[in-house]
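**Q** pasting the sequence and the predicted coordinates here, then a few questions.
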Amino acid sequence: MKKVVWGIAAVFLLAGMAWADSRPGIIPQMQECMQSHGSPAQYTAVLQKYCDPGIMRQAMGLLVIKKPYVIKTEQNGAAVCYTVEGTTEETSREIPADSLQTYNVCWENGRVVSLEFYGAKPRVHQEIIPEMRECMRAHGSPAEYEAVLKKYCDPDIIRQAMGLLVVKEPYVVKTERKGPLTIYTVEGRTVGTSSEIPSDVVQRYRVSWRNAKVVSLEFLGPKTAAGKP
């Protein structure tokens, strides 16, 4: 019994320390850009504040992406880079509706310094249920994360899943269907909390859903340099 109590306490301690980590988040300028997709005029006005003309011409193409959200943050020297996803609105035969598009944008000194389009994700990655997306986006604080888990997990799985809060900005790398189950393999970098859990290690886990509930959770350990479990 003591081991169980200590295990649960350790999970919550790690979660709290992860939340307190000072690694780069989403800067206000990036948030402003992502929230300005309501109209061309609004979006243009925001881009003019943060982009040179060449990048602005590129960025106008992003207006067809509705409700973009960051799935990965990286510090590259003085620049902070974000990998972003969002579903497109249909604007022409060349740009189909409801395709999941991905792009990367880098900021330095409050200005956009680079923009790269990755194109549409394969359909398998687009089939992420809303409940799974909600869980992955809830890593901002222990309280927020626990509240979301309570909606979709039984108590035993909640105790397991709280340990995932040390994984920042998780993203799905594989989707599988097995009968009534939808199974996601997820990756994300850890926030360093102890010598046992080093920072900036890509950890992997697998989560299975059925009828909008998490039914199993499996930790796969760190990703190797070759990208194999």
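**A** Arrived safely, thanks for sending. The structure displayed is predicted, hence computed values, not measured ones.
**Q** every contact and neighbour count from this point should use C-alpha atoms.
**A** Noted.
**Q** how about the longest helix along the chain: buried residues?
**A** Scanning the chain for the longest helix, with DSSP state H as the assignment, gives helix 2-19. Buried residues in helix 2-19, counted by 16 or more other Cα atoms under 10 Å: 11, 12, 14, 15, 16, 17, 18, 19.
**Q** next one for the comparison:
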Amino acid sequence: MHRSSCLLTAALIIPPQGSPIIGGGQYPKPGEISLAHRGVLFLDEIGEFSRKTLDMLRQPLENGLITISRTHATITYPASFLLIAAMNPCPCGYASSNGHYCTCSSKQILTYQNRLSGPLRDRFDINLSLKPVDFTATSMTQEGDLSSIVRERVREARERQYDRFGEEICNSRVPYEVLLRDRPLTGTQQSTLQQLAFKKNWSNRTQIKIIRLARTIADLQGSPAITDQSINEAINLNTV
């Protein structure tokens, strides 16, 4: 995920001849991704957005900036945000459901899911497939850590990253050659990732995302080096 320092709520701006997400117009104005700079942008039903609009998210997700070029001006806005998105497994929403019948054909499901291009999917750090919640179950209450404990764990993990890199930058943004400079992967870990990448046809970006995520998990666990456990967790969180 891309780092964020606060949660921002922004009004929807729909510029003429522009995208409410990206921004634009005859005189370029910022869109939702810039209004959410250093915050969180949640796109519900992301599969309902046009593929063209979604692919325009690739640049800001990669470098935290968005450049809008028009006849009157070319403007670059900041757009470093945490993107959270949700979508149904199919157009009707009932694929793989135990309680409802899915009316979509295999072709319709594939077309719907392909609205998110491969290059855009590669830019997500975590991919989760959620199951319906049974609210009638008596054992659905689970014990977990208090928010204050989780917040402290995250703060400590960030401090470890700042100390390691010598500046206030996190694993998601630091150059890859710097990420593993002091604590590289072991030979066994490299070999395992290479074998999985070949078997599952992962792109280079997906492999790097997994390593960045594993480094963050290790930081949350207080480990100075990337562990086999953190790599396994990163793989499970990144690939559905």
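**A** Good, I have the coordinates. From a predicted model like this one, the values you see are computed outputs, not experimental measurements.
**Q** care to give me the TM-score?
**A** TM-score for the superposed chains, counting by TM-score structural alignment, normalised by the length of structure 1: 0.29, backed by 115 aligned residues with a Cα RMSD of 6.0 Å.
**Q** returning to that earlier point: packing partners of the following helix or strand past the longest helix of structure 1?
**A** Later in the chain than helix 2-19 of structure 1, the nearest helix or strand by DSSP states H and E is helix 28-34. Applying 3 or more Cα pairs under 8 Å, 6 or more residues apart in numbering; DSSP states H and E, one finds that helix 28-34 of structure 1 contacts helix 40-50, strand 65-76.
**Q** who are the packing partners of the first one?
**A** For helix 40-50 of structure 1, the helices and strands in contact under the criterion 3+ Cα pairs under 8 Å, 6+ apart are helix 28-34, helix 53-59.
**Q** now with 6 Å?
**A** Contact partners of helix 40-50 of structure 1 among helices and strands, from 3 or more Cα pairs under 6 Å, 6 or more residues apart in numbering; DSSP states H and E: none.
**Q** same check, this time on the last one
**A** Counting contacts by 3+ Cα pairs under 6 Å, 6+ apart, strand 65-76 of structure 1 is packed against strand 79-88.
**Q** which residues does the helix or strand following the strand it packs on contact?
**A** Beyond strand 79-88 of structure 1 on the C-terminal side, the first helix or strand identified by DSSP H and E is strand 100-108. Contact with strand 100-108 of structure 1 is made by 79-87, 112-121, as judged by Cα atoms under 6 Å, 6 or more residues apart in numbering.
**Q** the nearest residue to residue 83 of structure 1 once chain neighbours are set aside - how many residues pack around it?
**A** Distance criterion Cα to Cα, 6 or more residues apart in numbering; nearest residue to residue 83 of structure 1, sequence neighbours excluded, is residue 104 at 4.4 Å. By other Cα atoms under 10 Å, 17 other residues sit near residue 104 of structure 1.
**Q** what does residue 53 of structure 1 give?
**A** Neighbour tally, residue 53 of structure 1, other Cα under 10 Å: 11.
**Q** just residue 195 of structure 2 next, same as before
**A** Neighbours of residue 195 of structure 2 (other Cα under 10 Å): 12.
**Q** could you do residue 238 of structure 2 as well?
**A** Quick note: residue 238 of structure 2 (other Cα under 10 Å) scores 20 neighbours.
**Q** from residue 63 of structure 2, how far out is it?
**A** 20 Å (Cα to Cα, to the nearest Å).
**Q** swap in residue 51 of structure 2?
**A** According to Cα to Cα, residue 51 of structure 2 and residue 63 of structure 2 sit 20 Å apart.
**Q** equivalent analysis for residue 121 of structure 2, please.
**A** 16 Å.
**Q** neighbour-wise, which of the two wins?
**A** The residue with more neighbours, out of residue 121 of structure 2 and residue 63, is residue 121; 16 against 12, by other Cα under 10 Å.
**Q** who are the neighbours in contact with that one?
**A** Neighbour list for residue 121 of structure 2: empty [criterion: Cα under 6 Å, 6+ apart].
**Q** how near is it to residue 177 of structure 2?
**A** Residue 121 of structure 2 sits at a distance of 23 Å from residue 177 of structure 2 (criterion: Cα to Cα).
**Q** repeat that for residue 65 of structure 2.
**A** Using Cα to Cα, residue 65 of structure 2 is found at 21 Å from residue 177 of structure 2.
**Q** with that, I have no additional questions.
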